[in-house]
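Asker: Sequence first, predicted model second:
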Amino acid sequence: MSKPFDMELFLAGVLTGSHATRQRHVRQAKIVQAEIAMRWQRETPWAWQRKHVSWFLEHRLDQRSDATRYYYLLTVRLLTRRLEKPWTFYLRASI
């Protein structure tokens, strides 16, 4: 029996800022993880490819406000830093 993945522990080394900011990043990272796991069956960030994260940002957040998308982008950048990947992501301007 395996333990569920602990996103808070995973991000602990790269989280900075106030308690509320750290909690927001953890909460959003768990949402990213759940969406990617549901769509791509990739349970942990170690199994993710750039296309999985890009899909989340482009397709799962397309109906969200610019502010929400920006905060998720910040969380994704933390995940990318923790994974030590050279990935870069940008937000498309909403029309």
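Answerer: Nice, thanks for sending it over.
Asker: CA only for contacts and neighbour counts going forward, please
Answerer: Noted.
Asker: in the protein, which helix has the most residues?
Answerer: Ordering each helix of the chain by length in residues (DSSP state H) puts helix 19-40 first.
Asker: and whichever helix or strand comes after that one, what does it pack onto?
Answerer: As assigned by DSSP states H and E, the chain's next helix or strand after helix 19-40 is helix 50-55. With contacts defined as 3 or more Cα pairs under 8 Å, 6 or more residues apart in numbering; DSSP states H and E, the packing partners of helix 50-55 are helix 19-40.
Asker: what's the helix it packs on packed up against?
Answerer: By 3+ Cα pairs under 8 Å, 6+ apart, helix 19-40 packs against helix 7-11, helix 50-55, helix 66-83.
Asker: Put this next to the first one:
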Amino acid sequence: MSTPFDMELFLAGVLTGSHATRQRHLHQAKIIQAQIAERWQRETPWTWQRKHVAWFLKHRISQHSEATRYYYGLTIRLLTRRLKKSWVFNL
């Protein structure tokens, strides 16, 4: 039996800002993780490919407000930085 992935521990090194900002990033990262896990069966960000995150942006938040897409984009940049990837997305 495996333990659930701890997104807070995963992002600990790259999270900065106020408590509310850190909590927003954690909440959004958990939503991204859950959606990718449901669709692609990829439980941890270490197993993600660029196409998984692009799918989330295109199919899950494309109908949300511009502000929501912006904040998810910031969270995705944090995830990308933590994964040490050079992924760039057009938001």
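Answerer: On my side now, so go ahead. Only a predicted model underlies this, so the values are computations on that prediction, with no experimental measurement involved.
Asker: how about the helices and strands packed on helix 19-40 of the first structure, which one is nearest residue 28 of the first structure?
Answerer: For residue 28 of the first structure, the closest of these is helix 66-83, at 6.6 Å, according to Cα to Cα.
Asker: how distant is that closest one from the center of its chain?
Answerer: Between the centre of helix 66-83 of the first structure and the centre of its chain there are 6 Å (Cα atoms, centre = their mean, to the nearest Å).
Asker: For it, give me the average deviation versus the second structure.
Answerer: Comparing helix 66-83 of the first structure with its match in the second structure after superposition yields a mean distance of 0.2 Å (mean Cα distance after the TM-score superposition for the first structure).
Asker: Next, the angle from that helix to helix 19-40.
Answerer: Between helix 66-83 of the first structure and helix 19-40, the angle comes out at 80 degrees (axes from the mean of the first three to the mean of the last three Cα atoms, to 10 degrees).
Asker: List the buried residues of helix 66-83 of the first structure.
Answerer: 69, 72-73, 75-80, 82 (16 or more other Cα atoms under 10 Å).
Asker: okay if I get the helices and strands packed on helix 19-40 of the first structure as a markdown table plus distance to residue 20 of the first structure?
Answerer: Output for those, formatted as a markdown table (distance: least, Cα to Cα, whole Å):
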| stretch | distance to residue 20 of the first structure |
| --- | --- |
| helix 7-11 | 13 |
| helix 50-55 | 24 |
| helix 66-83 | 13 |
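Asker: for these, which one sits closest to residue 34 of the first structure?
Answerer: Ranking those by proximity to residue 34 of the first structure (Cα to Cα) places helix 7-11 first, at 10.9 Å.
Asker: List the residues that contact the residue positioned nearest the centre of the second structure.
Answerer: The second structure has residue 29 as the residue nearest its centroid, 3.8 Å off, counting by Cα atoms, centre = their mean. Contacts for residue 29 of the second structure (Cα atoms under 8 Å, 6 or more residues apart in numbering) come out as 7, 75-76, 79.
Asker: Good, wrapping up.
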